[in-house]
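> coordinates only, sequence not included:
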């Protein structure tokens, strides 16, 4: 006998009946608002070709490092989960076997946000009536596989069904944006934008920097051997992303939040060492910091919103990095300092009202001590939502508790799902709306704001702030 799956209508709401009733009422006002997904890593080719998703494993498991990270921690090899190897070595290619492996270890996700995201996707999107388990694995696989062959489950149909108003992918400066052009030329009404992620050509320690820097010069026709030519090449690619991909934002995943504002002669000399492969670790850090300031300078001209995502120690497991490459679950949060690190950038541009710089952190200790006070003062700064390891019910609660009193609601930018797993997008936004409504319900119950004010804030957090912050 299989156990039916139950997605409780009051999930994530407070246990106190009175506050829960307020949260439920608030949630009802924002539940069906359109989804705005301003930054993420879904594949634009899905929407360009609109081909059916291949199978349940490649849709739910292979691209989702939240899932395979947990299973790997319990001894499941990534090869057995179908994660591609750099060297083309063997990985499991039978999607049914991969799915059975997830079902066998599904209990490992209990209590994690992935448990809720997957439950929502299976129940709400796929209409699966039973829990995933070793006993139900094949039946559920067959149900999903059959639906993926239907037109209603193609990428564009799901995009529309999810109520997505706009979705942004992320590409590096060398991308030709062919998929974005194809989407635009197809006549489909779905709005899929790109975001400009220049790490591979601004970070001397990026594994592709040495090979990608000459290519940046080739595709722009600029002399990247010189500082002025290098900056001109980056400006050209930013224009290309705006014109061909509807780009409204840049994204910077630097190891730290360090910034510099060097005299241009000194910056040119530093770039000379970087471009010639003569930079040491100190030079690399200074150059990354200088480039954050240069990107802000460019944003003053072209209007792109800056996102700074520092503090992730990426690819820290050498075995995984060497065998599978980047973004394979072997990344860690790290201590990150902002007040002193951002001072050169803020001295130059922090008071600009026409510039938006969104700060993210994986170091929760900085929310109340640094990020909220900074954003509560500088007109250019906004606070990015709980990110990555903290994109979770408790992480979202901690975020609101630590930033609201100093930074307020209106120095935040709504929710950002930042996902590679397309079918998790509705669940992630639903989770954020439920947590925010629960936080607001407590303020109403404690007579700190009135109900009508809470309703206005709930709508702003779910929809209005993100559209405004990202110029959508």
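Cool, got the structure. Quick caveat: nothing in here was measured; it's all calculated off a predicted structure.
> okay, CA-based contacts and neighbour counts for the rest of this
Will do.
> First-to-last residue distance for stretch 271-287?
7 Å (CA to CA, to the nearest Å).
> The helix or strand hosting residue 394: how far from the chain's middle?
Assigned by DSSP states H and E, residue 394 belongs to helix 393-407. How far helix 393-407 lies from its chain's middle: 18 Å, per CA atoms, centre = their mean, to the nearest Å.
> take a look at this one as well, against the first:
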């Protein structure tokens, strides 16, 4: 018996389900545009085979890890290497056994749907994963991973990926992207993520700014150095920047004020309020630079990063301990929109984890300001319910064409096709309801579905 159903995520009511299936069939084979994500460019440069099922599914995926941690497992037991060189589990089968023993924990989650898709559609597994099937499924996956067809460049082609963006540190030399460009025709592009040089409270701020400016202490030279890095990223194929700030706050300060804050930051003496002003002004500077160089500006606010200082100290960032916070946009973005809201050469894509803001703030903002577009349901909202809430909440005010299609935003390469398939099914279901209610014709719905899947992401990200 198949572990996934062909009508998954379609409406239960038969008439609407038939419409959804027909819409989905128009888009299911379209190429994947992946304009924002966190896969490692080294994978493509070296054309790797993933080493084993634990290294593929569990160790890099904080969606999986955080659920297991919620049941008392430690990061070390799950194969994540500590910074302090204390012992951690290195045997992939033991890590896999913990995962399988607890697979029921993912019931009802998007993670379970992604995994079941990968097992069935990518590995051809048609039995349910449980403790009885654990060893045989592990061996089957392990054998597949070592084959030529599972080298990452072949999987890229198999998934029909047309373009994929990585997310890169501002001081990166982008050596892997150079190698990809020289050796292969796959389109793997960098994205400029300057958090470590824009957030004075970032643990690496002083080190990274010294690296950026060669030890310089002048604010204006710091700005020039950032602009040079942006130009370099664009030369290497980048189409966007990304900003992971705590809030969407923007402010306009004088060069003299910024020099004073910059001096404090470089001495490690800046306080939280001053850091907020510094980062708020730097978002303004990033918008100004985007007008000049054409890079699309993404803002991902509203996450309390590294909520557990103990885990951050032992294991570092991105280990499943980031928590959404309430996020305000209307007042926070007004200084930026007053200055740049009607610029023709600027695109800003807004994201949120606070989905209470969709209808009241984000849709009205994007429904007027020509520089704004709304990013899709993100991270904790990247689920069938979250995607549907997004569509229902923003479409009435912002429409479809002030959104940007789907971002998979993943570190787990094999989940890319699963995530895009889920998004296509949810959009087909939403559009099917509008057709069933005679709010759209079938031809209109099919056009919107194709645009959301392919044309809008390409246009929004200047691809």
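Received, thanks. What you are looking at is a predicted structure, and each value in this text was computed from that prediction instead of being measured.
> In structure 2, which residues correspond to the next helix or strand after the helix holding residue 394 of structure 1?
Counting by DSSP H and E, the next helix or strand C-terminal to helix 393-407 of structure 1 is helix 425-445. Using TM-score structural alignment, helix 425-445 of structure 1 corresponds to residues 416-436 of structure 2.
> repeat for stretch 26-38 of structure 1
Going by TM-score structural alignment: stretch 26-38 of structure 1 matches residues 23-35.
> residue ranges of the helices in the stretch 251-400 of structure 2, please?
255-266, 272-293, 309-315, 334-340, 357, 363-366, 384-398 (DSSP state H, counting those that start in this stretch).
> could you dump those helices to JSON lines with mean neighbour count and distance to residue 236 of structure 2?
As requested, these are exported to JSON lines (neighbours: other CA atoms under 10 Å; distance: least, CA to CA, whole Å):
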{"stretch": "helix 255-266", "mean neighbour count": "17", "distance to residue 236 of structure 2": "29"}
{"stretch": "helix 272-293", "mean neighbour count": "19", "distance to residue 236 of structure 2": "13"}
{"stretch": "helix 309-315", "mean neighbour count": "15", "distance to residue 236 of structure 2": "31"}
{"stretch": "helix 334-340", "mean neighbour count": "16", "distance to residue 236 of structure 2": "27"}
{"stretch": "helix 357", "mean neighbour count": "18", "distance to residue 236 of structure 2": "35"}
{"stretch": "helix 363-366", "mean neighbour count": "22", "distance to residue 236 of structure 2": "30"}
{"stretch": "helix 384-398", "mean neighbour count": "19", "distance to residue 236 of structure 2": "32"}
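> do you know which of those helices lies nearest residue 183 of structure 2?
Nearest to residue 183 of structure 2, of all those, is helix 272-293, at 27.0 Å by CA to CA.
> got the end-to-end distance for stretch 301-319 of structure 2?
Taking CA to CA, the first and last residues of stretch 301-319 of structure 2 lie 18 Å apart.
> One more: stretch 197-209 of structure 2?
The straight-line separation of the ends of stretch 197-209 of structure 2 (CA to CA) is 6 Å.
> got the buried residues for that stretch?
197-201, 205-206, 208-209 (16 or more other CA atoms under 10 Å).
> against structure 1, where does it fall?
Taking TM-score structural alignment, stretch 197-209 of structure 2 hits residues 201-213 over in structure 1.
> Thank you kindly, that will do.
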